[in-house]
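[1] Provide a 3D model corresponding to the input given below.
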Amino acid sequence: MSEGLNRPLSRIHIKDLRLRTFIGFNEEEQRKRQDVVINIRIDYDALSAARGDQVDEALNYKIITKEVIAHVEDNRFLLLEAMVNDLVEIVMAHQAAQRVEVEVDKPHALRFSDSVSLTMAASRA
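    Prediction:
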């Protein structure tokens, strides 16, 4: 079956993960949790999992999501940059992940704006 095909990496996209955490350096931001919306795109080689329909060959995005939720909800962040960087590192700790892009939105961070977001990416050499 399609042995000669050249396939790029597959992508898992965790969409609109809505969590609450302490983020920001203003006094009010330090006192109450705020909403954040997280999008994570993970590229990995899913071909052996797909061909063999083997669970143990697939990237376990449920475990990654649980790690992200625990980290965001159990910590405090002064900067969006710190949170996004931490999430990139959490995903890349899984060896199957070849590339990750993490975007975190902070809704209503600015007046007259729906949200402010920051995106960071990393890939294996």
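[2] contacts, neighbours, all on C-alpha from now
    Fine.
[3] spatially speaking, which residue is in the middle of this structure?
    residue 40 (3.4 Å; CA atoms, centre = their mean).
[4] One more sequence to fold, the one below, so I can look at both together:
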Amino acid sequence: MSVSQLAKIRIKNLRLRTYIGIKDEEIKNKQDVVVNVELHYVAKRAMHSTEIEDALNYRPITKSIIQHVEENRFELLERLTAELLDLVSADARVTFAEVEVDKPHALRFADSVSIALCYHKD
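    Predicted coordinates:
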């Protein structure tokens, strides 16, 4: 039986605050967003190594997500999600990425509204 060399990294429920929306209240006040990321990469080298350089390091990826969300303003959830997808899929080793961003309390009777976008390496 062979072992799969495909690794999946999941960053779950990263809770951040940013300016997002088009209403005056949304433009003036930061709101909560929840970011979920899934990244796939071939982990053959990392599976037999002790060197962080052989793995896709999720710490700097997470830090860049936090910095991007907290230091910018977004009118649309789609735009924020697309920018984060570009950011997390920038590493050449990433073969698949999915980013989902939830905007809690966006609708009166719903927990949240979310947008998810995917990247597939050709």
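[5] Please state their TM-score.
    Superposed pair, TM-score by TM-score structural alignment, normalised by the length of structure 2: 0.95. Supporting alignment: 122 aligned residues with a CA RMSD of 1.2 Å.
[6] List the residues that contact the residue nearest to the centre of structure 1.
    12-15, 100-103 (CA atoms under 8 Å, 6 or more residues apart in numbering).
[7] secondary structure class for the residue mapped onto it from structure 2?
    Residue pairing (TM-score structural alignment): residue 40 of structure 1 is matched to residue 37 of structure 2. At residue 37 of structure 2, secondary structure determined by DSSP: H, G, I helix; E, B strand; the rest coil is strand.
[8] what helix or strand is residue 107 of structure 2 on?
    Using DSSP states H and E, residue 107 of structure 2 sits within no helix or strand.
[9] where's it relative to residue 36 of structure 2, distance?
    Using CA to CA, to the nearest Å, residue 107 of structure 2 is found at 20 Å from residue 36 of structure 2.
[10] of those two, who's got more company?
    residue 36 (16 against 10; other CA atoms under 10 Å).
[11] Tell me the spacing between the more buried one and residue 3 of structure 2.
    26 Å.
[12] average offset between the top strand by length along structure 2 and structure 1?
    Assignment by DSSP state E gives strand 6-20 as the longest strand of structure 2. Compared with structure 1 after the fit, strand 6-20 of structure 2 shows a mean deviation of 0.4 Å (mean CA distance after the TM-score superposition for structure 1).
[13] Tell me the residues of structure 1 aligned with that strand.
    Going by TM-score structural alignment: strand 6-20 of structure 2 matches residues 9-23.
[14] which residues touch the longest strand of structure 2?
    Contacts for strand 6-20 of structure 2 (CA under 8 Å, 6+ apart): 26-44, 58, 62, 66, 69-77.
[15] Next, the buried residues of it.
    7, 11, 16, 18-20 (16 or more other CA atoms under 10 Å).
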